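Peer 1: The following block contains a protein sequence and its predicted model.
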Amino acid sequence: MKLKKIFILTGLCAAIVACTDLNIPPINLLGERDIFGSNEGVTSNLARIYSRLPIEDFKYYYPSGFNFNGAHYKQMACLTGEAIGRDTQASDNEGFSYWDEAYSEIRDINMFLENISKYSSSFSESEVKMYLAEARFARAYTYFALVKRYGGVPLVDAVIDYPASVNMEGTYYYRASEEAIWDFISSDLDYAIENLPENSPAKGRANKYVAAAFKSRAMLYAGSIAKYNTVNEVQDQNGTSVRICGVPSNRANDYFKASYDAAKRVVDSKKYSLYKGLWKANDRIAQYENFRNMFLNETSENIFVKYYEIKNAPHNFDESVQPYQTKSGGNDSEVNPTIDFIEMFDGIPKDENGYFKNIDSNGKYILFDSPLSAFANAEPRLRATVIFPMDTYRGKVIEIRRGIWTGDASNGISPLANEGDVGNCNQLTDPNLKLAESLSSNPLIQLKAGDPNGTSMRAAGINGPVSNWDFGNVGGVYLRKYLRESGTTNDFNSTQCWIEIRYAEVLLNQAEAAYELFKAGITGDNYRSIAYNNINSIRERAGATLLSSELALDNINIIRNERRKELAFENKTYWDLKRWRVLHEEQNNRRYKILNSFYSTDAQKYFLSVKFQEPRGGFQYIYTFDTRYYYQPIPTSEISKNPNCKQNPGY
C-alpha cells in the first residue's frame, strides 16, 4: 500500500472526541506535499536514502549486515587471505540476508521518484532532474548490492500499490534475468550521469562523476560475470526461459566497454587525481607518509565518501584492529595481514619461487637487527598498509614477537621444525624456544651480558603472538591502513570517513576493462597503452617498480595484483575474487601463512619464521570456498511467500 501520511513523533497525546471531524488531519501528520513539495522535505528524505545505501564500510559486519553497532570480531579482509583474525573462521560467508532491507530501500526510492515527479511544480527544472538523478543513483547502488549476491532478482521500478491496484498474486514477481538487472543498473546510472550536477550539492551526496565512477565499478563486475562465470540457471516463466544466474558471454565486451567509458569520463574531467600532497620522488619516507595520510584526510582522490562524526555517527574501527599495545579498553588485533599478502609487494627479499626469503644459502635463518630491517626496501605503500614488528605507531615501538630462542647461534640458526610444515603448524617444540602461553603469562627471559636491549625481555613482547586463545596479535603483523594516530580507541570513538570510491579505483577499473578489451581484439582507443599508463601511475605513487614497457603488461594478473595491493583492506578484494571466479581456486584446503619473529639471545638479532596460521580455540583455519556461494541463497522466507521466486542452485 502506498504511504499517504508520515507520522512525526511529538511527545503529545491526543484525546479522541466523539464529535471530532475525522477529515481534519491531525497536527502530528505531514502529507505528501509537505514532504515532497519542499526542498527541506526532499533533502530529509534523500538523507535517509543515502544513510541506508549498502556501503561495506566500517560498520559493515559480514555476519550481521550494514550499519552494525556491535563489536566487529570478524573482518571481511580475513576471508580473502589479506589477513587472518582470531575470530574469523575458515569458510565463512555473509551470515545475513540483504533481501528484505534492499527491497525496503528500493520501495522508498521508487516512492521518492513518483512523488518528486508528482510535485515537480514546487521545484526548478534543474532541481527536479538532480533529485530524480540522485534517487536513481541510489537505486542502482542498491540493485548492485543485490545482483552481485543473488544474480537476477525481481525488478521493481515502481511502487507496488497493494491492495489498491494489485491483488496478492500481483506481488508475486518473477526474478528478472541477471543480464536485465545489470542493464537496469546501467540505465539508472546513465540517467544519473546526465542529470546530476558537476559538483555534489553537499558532502556525501552524488554528482555526475560519482555516478560515472560507480558505473565503472558495476559494469566491470558485469563484464567479469559474462566472461568468467560458468553457472547457467534458467527458469521457465510462463513459457519464456529466463537465465536468472549468469550473463551471456557475448555481452562481456559490452560491459567492459561501458566500464571503460565511464572511467574515462571521470579521468577526462580532471576533477580528481591521485593524491600526492606529501609525495616526493625518491623519498621513501615521504611516499609512505603520503599513502598513510591519504586515508585520514580529505584529498583530491576522494570521489564518494561516507562521513562519520563523534556526536551522532562514530564507529569502532580502531577498537577492532588496533594493536594490543595501544588499546585503552575493548577489543584489538582482529586484522593481522598475512605473509601471502606481503609477498605481493615489490622490494621484499624473495627466493626463486617468489616467496619471502628468510633462509640463506647455507640453510640458516637470515638474521636482522630488527624485524623491520627485513622490509627496509619494500615499496612504501606496504609500510603504509601494515605495521611490521618493531615499527612505530602512536609514538610507540610496536613489539610483536612469537618467542625468544636461547640456543647457540655461532654456526647460524637452523629452521624450526615447523617451518613451512602444515602438519605441525602449532608444534613449536624446540627446547631452546621460550614462549608465552598468554599475555598474562608472559615470562621474562634473561639476555646475555652486553645485550643492547637490556638484561631481559618478555617472551612474546607486548602484543604476542602467544600459544593459547587470547587477545593480542595472531599473525605477526598489524594493519595500519585507516588507523588513526591519536584519540581514544575503546568502543565507538572513531570518526575516520570511509572512502567508498577513490580515484585509484577508477584508474584500476579502466585499466582492467581496457586490458580485457585489448585481449578481445576490440578496436578503438589504444587500450593496452592506457592500462599500462594507469598501472604505472599507481605504482609510481606507491613507490613500486614501474613496468618497463607496454609489452611488460602481458597478463591480466599484473592488473589484478596491483588492484589487490592498492585497494587492500577496503572491502573490495572479496568481491573481486568472486567476480573473477577464482576464490574457490585460491581457497582449496588452504592455510594462510604468517610471519613469526623470534629474538636470538646469543646472536642478539632477530630471525623471521614463515609458518601456517596456528589453530586456536578449536578453530583450524583451513579455508575452502564452496562454489555455490558465488550466488548466495535467497532467503527461505522469500521463497515461501513468493511461489514465482526460484531458489539459487545448491540450496
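Peer 2: Sure, I can see it.
Peer 1: From here on, just use CA atoms for contacts and neighbour counts.
Peer 2: Will do.
Peer 1: Over to the residue nearest the centre of the chain. Which of the three states is it?
Peer 2: Nearest to the mean C-alpha position of the chain, by C-alpha atoms, centre = their mean, lies N571 at 0.6 Å. Under DSSP: H, G, I helix; E, B strand; the rest coil, the three-state class of N571 is coil.
Peer 1: Test my guess that it contacts L79.
Peer 2: No - N571 is not in contact with L79 according to C-alpha atoms under 8 Å; the separation is 10.2 Å.
Peer 1: want to compare, so here's the second one:
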Amino acid sequence: MKRIQIRTFIATALMLLFLGSCTEILDEQPRSIYEPSFFKTEKGVYGGLTSMYAHLRYIYGQAYYYNTTVTGTDEATYGQSADNNFKDMDLSGVGSITSTSSRTDALWGAAFLNINTASGIIENAAEVGISPALIAEARFFRAFDYFALTQTFGGVPLDLGSGELRFNINPVRTSVRNTVPEVYTKAIFPDLLTAVNDLPEVGRVKGGVTKTVARLYLSKAYLTYAWWLQNPNNIPTYPEANRTDPDGHDAAWYFQQAYNIATEGIENPGTFSLQNTYYDVNLGQNDRNSEILLYADHTETSEFYNASSLTYSNGAAPENFAGWMMTWNYTNIRSGGVSSVQREAAQPLGRPWTRMCPTINVIKNTFADKTNDSRYDGTFTTVYRGNWNKVKVVPPLPATLTNANDLTVNPGDAILTFLNEDNPAVVYSNTTGNIGAGVLPGRADYVINPSGISRVVYPGLWKLGVYRTDNDGTLGQPNAASTRPFSIAKFSEFYFIAAEAAVKGATVKGGKSARELINVIRARAGKWRWNNAGNTAKIEDNSAVLTAATPAVIDINYILAERSREYYAEGYRWYDLIRTQKWEELAGSYQICGTAYGDHTPVTVTRTIDKHHYLRPIPQGQLDAMVMSAADKAAYQNPGY
C-alpha cells in the first residue's frame, strides 16, 4: 500500500463562517467554494477524501489546541515561558479561560469545514458510482469531528445552513445548536455504525481508516455517552437537555455496547496489533507502526507534501509543533563555559519553548515505578547528553569539557540527569551548570531530584520528540517543525475502553475482565529492549512483577492512572477527566517549583475547577461572525463564559 500523499485542504463552502471561511489553502487548483456537482465527479470525491486526512493536521500537532487537552489536568501545568494561552488553561489563578483565550477554536474551525466536505461526499458520491467503502470514509470523519466537538463544547449544530447533516453551499449567518443526545443519535452513532459495516479490513492507503479504526471510535463514543447519561457528579450540559436517550436505552446499555465493540476490535484487529515494547510505540524510527490506528501525517521528503518548511517553522498549523511545548531550554546548560547540550533535531532534544511542564506529582506518583515499568523511560528525556562536537565551527570546540565536580565529560556523556528518586545528598547551587542544578560526590553529571523540578527545568517529553534522517552527523534542522506523524488513536485503547466499561458494570467475556484487560497493557509495559536514560540496550522482562501488582479489583481511578502512564501528554487527558467527571478530584492541586533557575522548593498550587469548565467556550470568532442579536449570541455561548 502506498502512503497517503496529503496535498490539499479543501475548504468547502461552510458559510456559517465557522472560523475558516478565509483560511489560506494549499491546492493545485485553489477553490473557495465546492458546489454539489464537484462531488459528483470521481476527482471531486477523491479530492474531498484526501482533504479529510489533511484536516487532521490543523488540529493534531497544533500546539495551542494540544495545550487545551493537557494543561490544567493532572498531567501538566504552565511552564516558565508560558503566555496566557497556557496560563489561562491552568485554572490556578494566573488567568481565566475565555472565548478568545481557549484555543479550541482550532478544533471548531477545522472540524466544521471537514463536516461539510463529508456531507457533500455522502450526498453526491453514490451518483458517481463510488463504492460504499469510500463513502464510509467520509462518514467516519464526519462522526469523528462531531464526537470531538460534542465532547469539547456540548451540543453543536447539525444544520450548517441547508438542513441537518446536509451539504451547505449557501451563505448563512445564523446558527442553532442541537443537544448532546441529538448529535450522538442522529450523527455520531449512525455514521460510525455505517463505517464499521462498510469500511475495509485493510486501509485503502497506508494510514487510511478501516473497520478497526471505526470500531475504536464507536466503542469510545458509546462509553462517553454512557457516562454523559449517568452524570454521576451532576455536571451541567448545554444546550440544556434531559439525560435521557432518544433511542430508549439507558447508560448500562451503552456501557455494554462499548465493551462489546471494544472486545470485538481486539478479537478482529485486521492489520493492527500491539507493539512488543512500549519503547517501540513512540520511537521515531518506528512511526506509523501497527499500533497506530490514525495519525496526522507529515514527511521530511517534501515541503509540498509536508505543507510546511523543512528548515524553519512559523509555529502554526498545519505544522506539527506540539512537542516543543514541554521542551525546556536545555541549551542553557554550561560545561566549562560551553553550551554542552546544543539544540538538535533528535528525539531526546528538539526545539525548546518551555510553555508547559510536568508536575512533581507526575514524576513521583503517576510514574512511581521507574524500575519495572518501562513507560517512564519511554516517555521522558531524563538524561541530557553532550553533543557539542556536532557544532561545525572553526576552530572546533574542545574535544572534552569540564562538568560537575570539575570532572571531564566527552560527547555522548551525561551532562544533566533527572534522578529517579529524591537523594538528600544532592547539593544545589544557583550557579551550578548555569541552571542552578545540583551535584553528587563523584559524579560528572549535574543532577536534579524529582521534588526539585520546576517550571523552567524539568524532564523533556521524549515520546513527541523530533526525528529526522537527514542530520548527517550535524545538529540537523532543530528549528523546523516536526516531520513525524502526530498519533491520534492507538490499538491499545481498545483494552482501556473495554476495561472501563467492565468497571462500569458491563457483562464481561471469559479472559476479558477489567483486570485481565489492563494486565495485557501492564505486561507489555514490563518488557524492555532499550533504556533511554542509559542510552543502551536493556533486555528485561518485568511483566510478571507488574501484573501481580495490579489490584484484584480495579476502579476508575486505577484505569485513569494507567491511561496516564500509557498516553501521558498525548492529548487524551482532559477528555478522560471530563468523561469520567474526575477532573477536580484528580487535578484540583499539584506541586511544582518556581520559574527561576535554582528554585527547587516545591509549592502546592490549588486550581479552581468549576462545573462550567467541563465545556469549553464557543470561540469568539464564531460569535462575531454570526448576524444575531446580542441576546441570541449570549444564549449560543456556553454558560460561565
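Peer 2: Right, received. Where do you want to start? Fair warning: this is a prediction, and the values are worked out from it, not measured in the lab.
Peer 1: what's the TM-score for these two chains?
Peer 2: Superposed pair, TM-score by TM-score structural alignment, normalised by the length of structure 2: 0.67. Supporting alignment: 509 aligned residues with a C-alpha RMSD of 4.6 Å.
Peer 1: Show me what E291 of structure 2 aligns to in structure 1.
Peer 2: Matched across to structure 1, E291 of structure 2 falls on E301, judged by TM-score structural alignment.
Peer 1: what sits against its match?
Peer 2: The contact partners of E301 of structure 1, by C-alpha atoms under 8 Å, 6 or more residues apart in numbering, come to Y272, S273, L274, Y275, R502, Y503, A504.
Peer 1: Return the subset of the residues you listed lying in strands.
Peer 2: R502 (DSSP state E).
Peer 1: most residues in a single helix of structure 1, which one?
Peer 2: When structure 1 is parsed with DSSP state H, its longest helix is helix 125-150.
Peer 1: Show me what counts as buried in it.
Peer 2: In terms of neighbour count (16 or more other C-alpha atoms under 10 Å), helix 125-150 of structure 1 has its buried residues at 127-150.
Peer 1: packing partners for that helix?
Peer 2: helix 39-51, helix 99-118, helix 178-195 (3 or more C-alpha pairs under 8 Å, 6 or more residues apart in numbering; DSSP states H and E).
Peer 1: Could you tell me the angle between it and helix 39-51?
Peer 2: Counting by axes from the mean of the first three to the mean of the last three C-alpha atoms, to 10 degrees, helix 125-150 of structure 1 lies at 20 degrees to helix 39-51.
Peer 1: Any idea how far helix 125-150 of structure 1 is from the middle of the chain?
Peer 2: Relative to its chain's centre, helix 125-150 of structure 1 lies at 21 Å (C-alpha atoms, centre = their mean, to the nearest Å).
Peer 1: go on, stretch 53-63 of structure 2?
Peer 2: Counting by C-alpha atoms, centre = their mean, stretch 53-63 of structure 2 comes out at 11 Å from the chain centroid.
Peer 1: and the gap between the counterpart of R139 of structure 1 in structure 2 and Y217 of structure 2?
Peer 2: Using TM-score structural alignment, the partner of R139 of structure 1 in structure 2 is R142. Distance, R142 of structure 2 to Y217 of structure 2, by C-alpha to C-alpha, to the nearest Å: 12 Å.
Peer 1: Could you check the angle the longest helix of structure 1 makes with helix 178-195?
Peer 2: 150 degrees.
Peer 1: that's a strand at N490 of structure 1, yeah?
Peer 2: No - in this structure, N490 of structure 1 is coil, not part of a strand, as judged by three-state DSSP.
Peer 1: That one matches what in structure 2?
Peer 2: That one, N490 of structure 1, aligns with P478 by TM-score structural alignment.
Peer 1: what's the distance between its match and H613 of structure 2?
Peer 2: For P478 of structure 2 relative to H613 of structure 2 (C-alpha to C-alpha), the value is 36 Å.
Peer 1: ok, these two, which is more surrounded?
Peer 2: Neighbour totals were compared for P478 of structure 2 and H613, and P478 leads with 24 against 20 (other C-alpha atoms under 10 Å).
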